[in-house]
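> here is the input, now give the coordinates:
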Amino acid sequence: MKAKFQTALRLIYPPRCLRCGDMVESEFGLCGPCWRDTPFITGLTCDACGVPLPGESGQAELCDDCLTTPRPWSRGRAVFLYEGNGRQLVMDLKHGDRHDIARGAGRWLAVTGRDLLEGDPIIAPVPLHWTRLLKRKFNQAALLSAALARETGAQHCPDLLIRPQRTKTTQDQGREARFAQMQGAIQVHPKRRGLIAGRHVVLVDDVMTTGATLSAAADACLAAGACGVSALVLARVAIRP
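Model prediction:
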């Protein structure tokens, strides 16, 4: 009965491409042209932030950015670059109420971050301050982390971290200002400290630019006794020379 209902539903509402809206074979996916034009990150990448690197190597490599600014987390991965279709998908999720994009992104995150999710990690989103959450009505990072948990079966704690103080938007700030503003801005929820001790935490966010927000989140996890932290983001802003 359930299979017949789903078949009927697909006939009435056929699956559509998350980017352009054309019909596709499976739900929460991209059509061929949109997949081709989305800057998915492949090949050699920075082991700390996921940005693509030139050349080939069988060993972990770090980009110049991560060599200059050591990360408090151990490893990081990103699904695609924050440009073109990649940027538009993030913007549609964040500002266009396109929560269906998170469903597809959960699959991409699971594939991209499969080596980060080995063992028994706990998945947690980078938090929003409650005033921003009230205004936006959802945390896009939490939508992504929930979709990732559904795909992998890993434990998910959407309120593992809190942001008790509201910070200014970092959009127009430089690197030093971003890191200075975010220092100590994120904490582990007092009622969740027992979950984190001795656990590996996989932090999920929509975009990584300088890494200041993820650094604050990772510092909070480590201070609360996490045995390690990894970072997994949907999009990485590539620092151009």
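> alpha carbons only for contacts and neighbour counts from here, please
Fine.
> gap between the host helix or strand of Val90 and the chain center?
Secondary structure from DSSP states H and E places Val90 in helix 84-95. Centre-to-centre, helix 84-95 and its host chain are 13 Å apart (C-alpha atoms, centre = their mean, to the nearest Å).
> want to put them side by side, so please do this one too:
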Amino acid sequence: MHVMLRAALAPVVDLVYPPRCPLCGAGLAAQGGLCAECWGELVIPGEPCCASCQRPFGAGLSSGAICLPCLGDPPRHDGIAAGTLYNDASRKLVLAFKHGRRIALAQLLAGLMAARLPALEGEWLVVPVPLHRGRLWRRGYNQSALLAAELAKRTGATLLVDALVRRKPTPTLGGLGRKARARALSGAIAVNRQRAAALGNGRVLLVDDVMTSGATSNACVSVLKRAGAEKVVIACFARVLDEALDHAG
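Model (predicted):
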């Protein structure tokens, strides 16, 4: 019924709000996408890549190998699925979604993320990276929770929007060294006690909009594993990997 109603109202919506590319404003044939030129500006990670973290490799390496960062510091997660690599185009989409209140972009961003997910066999839980309540009140929504809800719909997994809580506000981690990031996140993220039983022996898809250093997602993975989660795969829309962009270019 919901799909039929949406299809019936689509011409009215298009008349009132003509479909436009959210990046450049060019006219589109339908709502919810990008123009061909802006699609071409997104960088989609692909093969070959690291068997542990899906970091794209340059020429001369094959999938199945482990990247140097993972060899030097084996991750606790069980894989990373990034919809795009972070560049100017993906940054504009994130800013519009996160700070510009373009929450309808959740469907587009989640669609790109879903295309990069591994096969989720069996029962999975979808858990967003949490916001501190102060930031949530100011922004009005948790962008990672909106993405998580869309991914739960697409995968059939169970959404646990409040499985994790952020107990204290944290500063922007960009520009901080590894030790400083660890201090800022120490004790900041915890499992919601009311959801702890559901996480035990569970398989979790941890959802965030942007993965930069990985410090926040790693903190989430750590508390999920301590709560008994069997497997944690990280899904993000954009992953900051400048060296991979160099190879892509």
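> where does the TM-score land?
TM-score of the superposed chains, computed with TM-score structural alignment, normalised by the length of structure 1, equals 0.90; 240 aligned residues with a C-alpha RMSD of 2.1 Å.
> what is the corresponding segment of structure 2 for the helix holding Val90 of structure 1?
Under TM-score structural alignment, helix 84-95 of structure 1 corresponds to residues 88-99 of structure 2.
> again, but for stretch 27-46 of structure 1
Going by TM-score structural alignment: stretch 27-46 of structure 1 matches residues 31-50.
> my guess is Ala182 of structure 2 contacts Gly214. True?
No: counting by C-alpha atoms under 8 Å, Ala182 of structure 2 stays clear of Gly214, with 10.9 Å between them.
> mind listing what's buried in the longest helix seen in structure 2?
Secondary structure of structure 2 per DSSP state H: the longest helix is helix 2-16. For helix 2-16 of structure 2, the neighbour count (16 or more other C-alpha atoms under 10 Å) marks no residue as buried.
> would you mind pulling the contact partners of it?
With contact meaning C-alpha atoms under 8 Å, 6 or more residues apart in numbering, helix 2-16 of structure 2 is reached by 30-31.
> could you pull out the strands in structure 1 for me?
Taking DSSP state E, the strands of structure 1 run over residues 75-81, 122-125, 155-156, 161-162, 187-188, 200-208, 228-236.
> can you redo those as TSV with mean neighbour count and distance to Asp47 of structure 1?
Converted to TSV, the strands of structure 1 look like this (neighbours: other C-alpha atoms under 10 Å; distance: least, C-alpha to C-alpha, whole Å):
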stretch	mean neighbour count	distance to Asp47 of structure 1
strand 75-81	26	6
strand 122-125	26	19
strand 155-156	18	24
strand 161-162	22	24
strand 187-188	21	25
strand 200-208	25	14
strand 228-236	27	10
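> can you add distance to Asp172 of structure 1 and give these back as a markdown table?
Formatted as a markdown table, those follow (distance: least, C-alpha to C-alpha, whole Å):
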| stretch | distance to Asp172 of structure 1 |
| --- | --- |
| strand 75-81 | 19 |
| strand 122-125 | 23 |
| strand 155-156 | 32 |
| strand 161-162 | 24 |
| strand 187-188 | 24 |
| strand 200-208 | 14 |
| strand 228-236 | 17 |
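> out of these, which gets nearest to His95 of structure 1?
In terms of C-alpha to C-alpha, the element of those nearest to His95 of structure 1 is strand 200-208, at 12.2 Å.
> how close does the closest one sit to structure 2?
Average distance, strand 200-208 of structure 1 versus aligned residues of structure 2 after superposition (mean C-alpha distance after the TM-score superposition for structure 1): 0.6 Å.
> which neighbouring elements make contact with that strand?
strand 122-125, helix 140-152, helix 212-223, strand 228-236 (3 or more C-alpha pairs under 8 Å, 6 or more residues apart in numbering; DSSP states H and E).
> dump these into TSV; add distance to Ile12 of structure 1 as well.
Shown next, in TSV, are those (distance: least, C-alpha to C-alpha, whole Å):
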stretch	distance to Ile12 of structure 1
strand 122-125	35
helix 140-152	25
helix 212-223	42
strand 228-236	31
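> out of those, nearest to Val90 of structure 1?
Nearest of those to Val90 of structure 1, taken as C-alpha to C-alpha: strand 228-236 at 7.7 Å.
> show where that closest one falls in structure 2, residue numbers please.
Against structure 2, strand 228-236 of structure 1 falls on residues 231-239 (TM-score structural alignment).
> wait, Ala152 of structure 2 touches Thr158, no?
Yes: look at Ala152 of structure 2 against Thr158 with C-alpha under 8 Å: they come within range, at 6.1 Å.
> got any residues that touch both of the two?
If you check Ala152 of structure 2 and Thr158 against C-alpha under 8 Å, 6+ apart, the residues they both contact are Val126.
> and Phe5 of structure 1, how far is that from Tyr13 of structure 1?
Counting by C-alpha to C-alpha, to the nearest Å, the gap from Phe5 of structure 1 to Tyr13 of structure 1 is 12 Å.
> ah, wrong one, I meant Gln183 of structure 1
In this structure, Gln183 of structure 1 and Tyr13 of structure 1 are 47 Å apart, going by C-alpha to C-alpha.
> so for these two, which sits in the more crowded spot?
Gln183 (15 against 10; other C-alpha atoms under 10 Å).
> wait, the more buried one touches Ala216, no?
Yes: between Gln183 of structure 1 and Ala216 there is a contact under C-alpha under 8 Å: 5.9 Å.
> quick one on the thing from earlier: residues in contact with the match of helix 84-95 of structure 1?
Identification of contacts with stretch 88-99 of structure 2 by C-alpha under 8 Å, 6+ apart yields 22-23, 38, 41-42, 84, 102-106, 139, 143, 209-210, 238.
> swap in 7 Å and give it another go.
If you take C-alpha atoms under 7 Å, 6 or more residues apart in numbering as the criterion, stretch 88-99 of structure 2 is touched by 23, 41-42, 102-103, 105, 143, 238.
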